[in-house]
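Asker: sequence below, structure please.
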Amino acid sequence: MRTRTAHLPPPPSTAPRAAGLIAALLGLLLPLLALGTPAHAAPTGFRVENGRLLEASGNDFVMRGVNHAHTWYTDRISSLAHIKAKGANTVRVVLSSGDRWTADDTADVAAVVARCKQNRLICVLEVHDTTGYGEQSGAVTLSRAADYWIGVRSALTGQEDHVIVNIGNEPYGNTGYTNWTADTKAAIRKLRDAGFDHTLMVDAPNWGQDWAFTMRDNAASVFAADPDANTVFSIHMYGVFDTAAEISDYLGRFVAARLPLVVGEFGHDHSDGDPDEDTILAVTRQLGLGYLGWSWSGNGGGVEYLDMVADFDPDRLTGWGERLFDGANGIAATSEEAAVYSSGPGGDTTAPTTPGTPAVSSVTSSSATLSWTAATDANGVTGYDVVRIDGGDETVVTTTAGTSATLTGLSPATSYTFAVYARDAAGNRSQRSATVTATTSSGGSQGACAVGYRVTNEWPGGFQGEVTIRNTGSSAVDGWTLNWTFPGAQRITHMWGGTPLQTGSEVSVASVPYTAAIPAAGSVTLGFTATMTDRDPSPSAFTLNGSACSVA
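Answerer: Purely as a prediction, here's the structure:
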């Protein structure tokens, strides 16, 4: 489909029509076109072998599902649970790069993936802004779509068992489609070079219907161009595919060539013709190919008849919905849940708890150290992703198995916002921790700050302290981290005016919003209570944002 408000344009009247029968094709083409899988990197999730889509476990996976127009209906995320309840094992989710519709940012993509996993669905994620490029005003290139995926990669890394990346929807209309082969190869290479290990899906040109057979005739070379040999092809079947012969011929050629194919979209009717949905369902079942019907709900522009349920209400199936879910060769009769959701270690779909708010320490002009309290998970936390947040974008800056990380390569006198995610062995990702801001120092010398430290009260086994930070420089401080070392066995139990993190005798205090700003010649004061043994000697040295301070 093009969008929820427009329907596919009809192909030219001279569109070729294939006419073979599938049995004959299998016998004729198999010895001529059979392709082995080339050597490639070890898969970390879904993979392709001999034209079949396999899970990491080696289980043959056949998609049975529907498309859901998430980017236009972000408030309908509960639809994924309803789609699962109808028996689907896969959902193809419409996203936007922000070029034609509101962008689905990293946080939104992560939320979609989490909801897919919660509902035990395989997520096929697609960028819709490429639809009809060369013919549709505003459509963008596959290269631009690849850039979008790279921008939200932190939401996808580690999800290779659960997510398939559909690079761009219907990436050419009926103009310029001969460029599809080169552009598709380039987009695949771009994502592989960026570190994507996912199975990739590529749509056909000609509004997805490939009436000129560009994808069919060049699929082998595109597959060979993927260094991971892990690309699946997607054909959209609407008015071009209105006879059993055409459907059987097209699908059969891919099977004979051992090239992986799914019917990524199809319907029971369309403005460009009347697709033969019964044959699509029957032949995909016969050949063991996946299919994803268009679409759950929310269609407009004259194709409202493609809604499977009315007004997103799962209890109001349309005729098309009844046919696809409950009819012969439909979803209820043929869908099998992905093995990754079965019992055992691979069936873990519970995310770890959220890590503690990071604390900042050892800040210099080019680095900062973050520390956080550990997350928990029934099957164990395997690592943490530290992300830098810039507006709505997140970038993974490091991954660690521990609960601290030193971030290097930062710019002097710059504020950075960081947060942490936890992961478990099944690839589940926690909610994001609260954010923290680290401000690197300017590299200035001692004397830009002065710290006063005093004990204001004492009692057996404990005391109350006060710390005053004075800005003796000529410019304001906006966000700070103060570090010192206790010379005795003191341990902070409570603090106001800052957020403490203490490891042994090392103390790091991060500013809170009402103490973060220290104007030139100004000061802020924080207080704390602490335990002690038999004495509470005062610290002798302090650093503020990595710069040494004089002791007042």
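Asker: rest of the way, CA atoms for contacts and neighbours
Answerer: OK.
Asker: next up, the contacts around G132.
Answerer: By CA atoms under 8 Å, 6 or more residues apart in numbering, the contact set of G132 is 2, 139, 170-174, 205-207.
Asker: show me the helices in this protein, by range?
Answerer: All helices of the chain, identified by DSSP state H, fall at 22-33, 79-85, 106-118, 142-151, 180-193, 214-225, 244-256, 277-287, 319-326, 331-334.
Asker: other SSEs contacting the second one?
Answerer: Looking back up the chat, that one is helix 79-85. Packed against helix 79-85 by the contact rule (3 or more CA pairs under 8 Å, 6 or more residues apart in numbering; DSSP states H and E) you find strand 64-68.
Asker: contacts for the strand it packs on, please.
Answerer: Applying CA under 8 Å, 6+ apart, the external contacts of strand 64-68 come out as 79, 83, 88-94, 265, 290-297, 331, 334-336.
Asker: could you rerun that using 6 Å?
Answerer: The set of residues external to strand 64-68 that reach it, using CA atoms under 6 Å, 6 or more residues apart in numbering, is 88-93, 290-296, 331, 335.
Asker: here is a second sequence; please produce its structure as well for comparison:
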Amino acid sequence: MRKRFALVGAAVAALVLSPLTVVPAQAATGFTVDNGRLLDANGNDFVMRGVNHAHTWYADRTTQALKDIKATGANTVRVVLSSGDRWTRNDAADVANVISQCKANRLICVLEVHDTTGYQEQSGAVSLDRAVDYWVAVKGAMAGQEKYVILNIGNEPWGNTGYTGWTQATKDAITRLRANGFEHTIMVDAPTWGQDWAFTMRDNAASVFAADPQRNTVFSIHMYGVFDTAAEINDYLNRFVTAKLPIVVGEFGHDHSDGNPDEDTIFATTQQLKLGYLAWSWSGNGGGVEYLDMVTNFNAAQLTSWGQRAVNGANGIKATSREASVYGGGGPVDTTPPSAPGTPTASGVTSSSVTLSWTASTDNVGVTGYDVVRVSGTTETPVATSATASTTVTGLTAGTTYGFAVYARDAAGNRSARSNAVSVTTQTGGGGGGCSVTYKVTGQWQGGFQGDVKIANTGSTAVNGWTLRWTWANGQTVSQSWGATTSQSGAALSATNVSYTANIPVNGSVGFGFIGTWNGSNGVPTAFTLNGASCATA
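Answerer: As a prediction, this is how the structure comes out:
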């Protein structure tokens, strides 16, 4: 579906972006750029936290997908469209429908033309000028939507051939859009398959920004295998911040055929610098990058290891996203907190876990989630977050009394007063064990393969922290993994949870994946132990 070529590695260049004295964005009907920051129509700072969705190939999935993406806490969705040059054209009526659904789900809509992907290298790819033809043709659907829509001219224009043409072509495309009356914030993707390994966008960003008469352009870098170290990620993003040029990570993943991106640094650095990011992608990937699906087969209840990381991990969507203030009534940022949640009630108490439920809070701009804390005297310790009025707290000690209370958060970032606390005493011990392991080879090539492992908790007690072990019969080894940390001694492999896969609730499951090597044969392991106990195989 999305083809990428292995990119030539590039050392971090010594060139520095020239600082630009940025002209403040004109008063506009929608998003603007000022002093290197993206502001919404109310003049409030807006940091994208969201997901890419492949609408042009999965239009029948879009209605539910946008609802599910919103449920992660995302404030933005980047939507794949086609000009009709490579795939079925998304006409003005379809574009209007997508925008309407974004607004219904209180999402900011980044719309992009995908037919430009890999121009001059990918067969059939079209120019940015051709993408502008499409935008002009669907202008009727875009007009008046500047508060809710960002126009991403074309996805990953230029492959690894002729990419120096990106600078002038991008200036020309921006100029032409403005001449045709577009007042939207414009987003421009980097060349060389979006990863800018030759630093064409980085070193010409100031002149491209200056070519926009409205000074309302945002730059988008796609971070895959080129960005496999913290130094490269930090250097690239900080150069834009220093130059006061707006930058977002428009696509990224936890792994790729061209290398292993450092996703933890991408999450951490964008949060530190207050820069936007949009994870690729909700579901439906093919062509060997299926591991970039955030959910399995568009089922929001089946987050993959990558989906778990992007949504629930450190600096992920759920913890850092804030809804655009334009969905709070169109005025200044709302400062009224939600009502306090009801006192939690406890159920399903075991020796190590408890399920808490409470009466939901109300709020004039919408409750986005809840923070559960453990209360001991005047001390509070965060223990869980939840998008709904219920959650299961794990990792408790048997025969111990705990106090739990809840706060609510709203779309404007306000926090409610704390609920009353509930006292819970865990069981003194016991609880059944039980686990089932599904091991699959999802792709294989000469000397290498990709594996996927799912651990299901079939016992009566939640698992909080785990190590899965197996022994290979054919000398296979693991070279990289995600969702777990692996180590190996001879044929014996150990996989230990990372933070976002540590908890396996009763009747729940987690998964992780890996890249391995093989020689001669690649037999599937037949015996697994979880924390020392034998597991069934599925």
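Asker: return the set of buried residues in stretch 187-198 of structure 1.
Answerer: Counting neighbours by 16 or more other CA atoms under 10 Å, one finds that the buried residues in stretch 187-198 of structure 1 are 187-192, 196-198.
Asker: swap in stretch 62-76 of structure 2?
Answerer: Residues of stretch 62-76 of structure 2 classed as buried under the neighbour-count rule (16+ other CA under 10 Å) are 62, 65-76.
Asker: would you list those residues in TSV and tack on distance to N260 of structure 2?
Answerer: Rendered in TSV, the data for the buried residues of stretch 62-76 of structure 2 read as follows (distance: CA to CA, whole Å):
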residue	distance to N260 of structure 2
T62	29
A65	27
L66	28
K67	30
D68	27
I69	25
K70	28
A71	28
T72	25
G73	26
A74	25
N75	27
T76	25
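Asker: can you pick out the most distant pair from those?
Answerer: T62 and G73 (17.0 Å; CA to CA).
Asker: just to revisit the earlier point, would you mind checking the contacts of strand 64-68 of structure 1 for buried ones?
Answerer: When these are checked for burial by 16+ other CA under 10 Å, the buried set is 88-93, 290-296, 331, 335.
Asker: how much space between the aligned residue in structure 2 for G158 of structure 1 and G181 of structure 2?
Answerer: Pairing criterion TM-score structural alignment: the partner of G158 of structure 1 within structure 2 is identified as G144. With distances defined as CA to CA, to the nearest Å, the gap from G144 of structure 2 to G181 of structure 2 amounts to 11 Å.
Asker: quick check: neighbours shared by the two?
Answerer: Overlap between the neighbourhoods of G144 of structure 2 and G181 is empty, taking contacts as CA under 6 Å, 6+ apart.
Asker: quick one on the thing from earlier: now, which of the contacts of strand 64-68 of structure 1 sits nearest M308 of structure 1?
Answerer: Relative to M308 of structure 1, the closest of the contacts of strand 64-68 of structure 1 is W296; by CA to CA it sits at 5.0 Å.
Asker: in structure 1, what residue corresponds to V241 of structure 2?
Answerer: Under the alignment (TM-score structural alignment), V241 of structure 2 pairs with V255 of structure 1.
Asker: next, count neighbours for the nearest residue to that match once chain neighbours are set aside.
Answerer: Counting by CA to CA, 6 or more residues apart in numbering, V255 of structure 1 lies nearest to G51, which is 7.0 Å off, once chain neighbours are set aside. Neighbour count for G51 of structure 1, taken as other CA atoms under 10 Å: 22.
Asker: map G51 of structure 1 onto structure 2.
Answerer: Across the two structures, G51 of structure 1 finds its equivalent in G36 of structure 2, going by TM-score structural alignment.
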